[in-house]
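[1] I would like to see how this sequence folds:
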Amino acid sequence: MSPEQIKQFEDYYYDPQRATTKEHSRFADYLSGSLSGFTYDGVTYTAQEAYEKGAGNCLSLAILTTALAKIAGLDIEYQKNDSQPIFNKQGNVLLLSSHVRTKVFEPIKQVKSGKILISRAHSIIDYFPDSTVVQSYEVKENTFIAMYHQNKAASALVDNAYDLSYAHVKKGLEQDPTQSELLNILAVIYKRIGQTSNALAVFKLMEDKKLATLNSSENYANLLLSMGEKSKAENILASLADVNESNPYAWLALAKTHINETNYQRAISFVERAENLAPYLHEPHFLKASIYFQQGKLNSSRLALQKALVLAGTQENQRLYAAKLEALKAHNCRQCLP
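    A predicted model of the protein is given here:
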């Protein structure tokens, strides 16, 4: 961060008038006030860039939080959430951004002899504090840094800047050699530049090391199909049901790709995986309704929409599903579902 940015933060954080406010709360208050206009723009920035632009993705906000927390000497923890990811298709690359937030802890006070510190007060720095979170996982700092390079590598890949993308992949894997999406990007780079054997080797490595994801497995299968290896590709696609993926939204994303290819039976199977993982979510039922409608199964579509409406949660979703149901009942519009 620039000296001016650091001074602005320190002038606020170390102001004697705020000394009675707990450190983590004072820290959160600064971010809340100074960055109240911070907006999501889907780009990963450095701390200085995010501060200057007042924008970035959730990883940018976490990077900025990290820089300021280090200045203040506060401990932090990263959490990766299985919440609804943000999809952004650029060219023929589908970008899926996971959600990361940061916990900022109050300093550890001296613990009296015989006492055990069970928990510490903290503030959560998050873009969407009220968003639905299916599950949270702690992310170590090296993995957090690898995620930064992953985002940068993906952005460079979109721009066909393969050397830059490869450089970020290399730096990211130095931090966390098990980062699946970095390995997936590496394989895609090799495929794009015509080094098919290297791409196959990376995909095979991911399989052998149990690092394959839904995304990488589909890319592997598509590469095999392009080589005429239909049997191997079908085996990989058939094995997707065994992939250890706990994020229901990842299964819904995969289902959507098969809906676009009118492979409805496979899409339904992936939607059901999401439904089994998170039976309280409304999105799987809405997606089912869409599939059934496109198959002409209007009664099944209606039943799925009714389930989505029950689980909708927000008034906006309730209104949406109620309107879809009315349109479906009236049979007035053959395109009332997406």
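[2] contacts and neighbour counts: CA atoms only from here.
    Will do.
[3] what's stretch 18-38 in contact with?
    Residues external to stretch 18-38 that are found in contact with it (Cα atoms under 8 Å, 6 or more residues apart in numbering): 9, 12-13, 51, 54-56, 69, 74, 104-107, 121-125.
[4] can you do 7 Å?
    13, 54-55, 104-106, 122-123 (Cα atoms under 7 Å, 6 or more residues apart in numbering).
[5] in a markdown table: these, plus neighbour count and distance to residue 1.
    Conversion of those to a markdown table gives the following (neighbours: other Cα atoms under 10 Å; distance: Cα to Cα, whole Å):
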| residue | neighbour count | distance to residue 1 |
| --- | --- | --- |
| 13 | 19 | 16 |
| 54 | 17 | 13 |
| 55 | 21 | 15 |
| 104 | 24 | 19 |
| 105 | 22 | 21 |
| 106 | 20 | 23 |
| 122 | 20 | 24 |
| 123 | 18 | 22 |
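[6] check the residues you listed and tell me the two furthest apart.
    Pairwise distances among the contacts of stretch 18-38 were taken by Cα to Cα; the largest, 26.3 Å, belongs to 55 and 106.
[7] any buried residues in the helix or strand hosting residue 101, and which?
    The secondary structure element spanning residue 101 is strand 93-105 (assigned by DSSP states H and E). Applying a neighbour-count criterion of 16 or more other Cα atoms under 10 Å, one finds 95-105 buried in strand 93-105.
[8] let's see this one next, to set against the first:
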Amino acid sequence: MACAGLVGCGSVPLPPPSPDLIAAPLFAPVDVDTDPAQAIAPSPAMRSFLEREMQPLIRVHGPSRAMALALSRLPAMRLEYDASFTRTAAEAFDARAGNCLSLTLMTGALARAMGLSVTYQQVDGGSAWSRSGGLLAYSGHVNVVIGDASLFGTGARWAQRLVVDFLPAEDVAGHRTTPISEATVLGMFLNNRAAEALAAGRIDEAHAWVRSALGTAPGFVPAWNTLALLLEHRGRADLAQRVLAHAAATEPGNTRVLANLAAVLTATGRDDEAAAWRERLRALEPQVPFAWFDRGREAAAAGNWQAAYAAFQRELDRDPDQHEVHAWAARAAEQLGQTATARRHLERARETGPSPTIQALYAAKLDRLNAPLRH
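    Predicted coordinates for the structure are as follows:
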């Protein structure tokens, strides 16, 4: 669950989480450092890099332009996308890899160590969905704006603000951006860590991370959504419903929260209420995430590969970057004897896979499919 829960900013502030809602007695204590400061702390290696590699560039181009050149041209800063887990700024710098949030945190930490101003933006429309159990998790996209605040508006040579975004320009072009606080960005980091622990089955650790997220950014609704996922895993759908109702009251248009609230109400036997929320959800978002994917897998289980492929294609029409759906579409196409189509879907699954491990898995499947071409 890469970059999980990184949307929902700009909401009405929530009060601090109550002991009742975070339900600590349901979770065992764990020895994990959930201090949010670690996410943006520059390491000695980062400071050494600034002194050794950046100073020559700064003298010629100014600090913000030097940062852009370093990220795009310096061999020492060749970065790779890796969404296997959310790294701190220091971890992303050491690995020269990370998901969008990790690389954004790294850039912000380097810029701040250079004395530049750092602000963050949420990019609207960049959300992606995933699932945990019967509930939905979601991730979004942020970027960072850096510059020398003392020069803004002066017309000086180095007075420009620089937006650093780790998605291709065409993927974010035309999307509205919203400034968000550093506390929200730290909440995103902590919530991502919670979602990753949850995906790995480390429920108690996930709870520790989400408690820190809610303490750091109590108005960050995706963290409440993650808490609901954890409560559902602990068999407390009643508490999950209360948490989601709390989040839905804060962001009435948050379709992720509404979808989960409807699911939890169904699980607790409150079908009429669930139906009302689903009706509201359909009005806000006519295409329910994963509905066609589920239909496709049901058709595949029944051996109806034609219907399965059609359903997978419908799901990809909603979101074309779902690696798992591409993998299933490739399987259906192969069953239908459409090898070229299967190959295309596997190539896309490899491109959109969230980590090198998963990308390697799809590459191996693609090699198997291509093997007859080499004879």
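[9] helix or strand right after the strand holding residue 101 of structure 1?
    Proceeding C-terminally, strand 93-105 of structure 1 gives way to strand 122-125 as the next helix or strand, assigned by DSSP H and E.
[10] which other helices and strands does whichever helix or strand comes after that following strand contact?
    On the C-terminal side of strand 122-125 of structure 1, the closest following helix or strand by DSSP H and E is strand 133-139. Here strand 133-139 of structure 1 is seen to pack against strand 76-90 when contacts are counted using 3 or more Cα pairs under 7 Å, 6 or more residues apart in numbering; DSSP states H and E.
[11] separation between the aligned residue in structure 2 for residue 224 of structure 1 and residue 237 of structure 2?
    Residue 224 of structure 1 maps onto residue 265 in structure 2 when the alignment is built from TM-score structural alignment. Here the distance between residue 265 of structure 2 and residue 237 of structure 2 works out to 8 Å (Cα to Cα, to the nearest Å).
[12] still on that earlier bit, identify the residues contacting the strand holding residue 101 of structure 1?
    Identification of contacts with strand 93-105 of structure 1 by Cα under 7 Å, 6+ apart yields 24, 58-59, 62, 74-81, 83, 85-89, 120-126, 158.
[13] restricted to buried residues, select those in PyMOL.
    Selecting only the buried members of the contacts of strand 93-105 of structure 1 in PyMOL, with burial defined as 16+ other Cα under 10 Å, works like this:
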select buried, resi 24+58+59+62+74+75+76+77+78+79+80+81+83+85+122+123+124+125+126+158
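[14] would you mind measuring from residue 208 of structure 2 to residue 242 of structure 2?
    With distances taken as Cα to Cα, residue 208 of structure 2 is found 20 Å from residue 242 of structure 2.
[15] compare these two and say which is more crowded by neighbours.
    Each of residue 208 of structure 2 and residue 242 has its neighbours counted (other Cα atoms under 10 Å); residue 208 has more, 24 against 15.
[16] which residue packs closest to the aligned residue in structure 1 for the more buried one, ignoring adjacent ones?
    When structure 1 is aligned by TM-score structural alignment, residue 208 of structure 2 is paired with residue 167. For residue 167 of structure 1, ignoring the flanking residues on the chain, the nearest one in space by Cα to Cα, 6 or more residues apart in numbering is residue 153 at 7.7 Å.
[17] now for the one you found: what does it line up with in structure 2?
    Aligning on TM-score structural alignment places residue 153 of structure 1 opposite residue 194 in structure 2.
[18] name the SS class of that match, please.
    Judged by DSSP: H, G, I helix; E, B strand; the rest coil, the three-state class of residue 194 of structure 2 is helix.
[19] likewise for the one 3 residues further on?
    Local secondary structure at residue 197 of structure 2 is given as helix here, using three-state DSSP.
[20] name the nearest residue to it, sequence neighbours excluded.
    residue 206 (5.0 Å).
[21] mind listing what the one you found touches?
    Taking Cα under 7 Å, 6+ apart, we find residue 206 of structure 2 in contact with 194-195, 197-198.
[22] how close does the strand holding residue 101 of structure 1 sit to structure 2?
    Superposed on structure 2, strand 93-105 of structure 1 shows a mean distance of 2.5 Å to its aligned residues (mean Cα distance after the TM-score superposition for structure 1).
[23] how far off strand 133-139 does that strand point, in degrees?
    For the pair strand 93-105 of structure 1 and strand 133-139, the angle between their directions (axes from the mean of the first three to the mean of the last three Cα atoms, to 10 degrees) equals 70 degrees.
[24] re earlier: want to throw the contacts of residue 206 of structure 2 into a markdown table with neighbour count and distance to residue 58 of structure 2?
    Rendered in a markdown table, the data for the contacts of residue 206 of structure 2 read as follows (neighbours: other Cα under 10 Å; distance: Cα to Cα, whole Å):
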| residue | neighbour count | distance to residue 58 of structure 2 |
| --- | --- | --- |
| 194 | 31 | 38 |
| 195 | 34 | 38 |
| 197 | 20 | 40 |
| 198 | 21 | 42 |
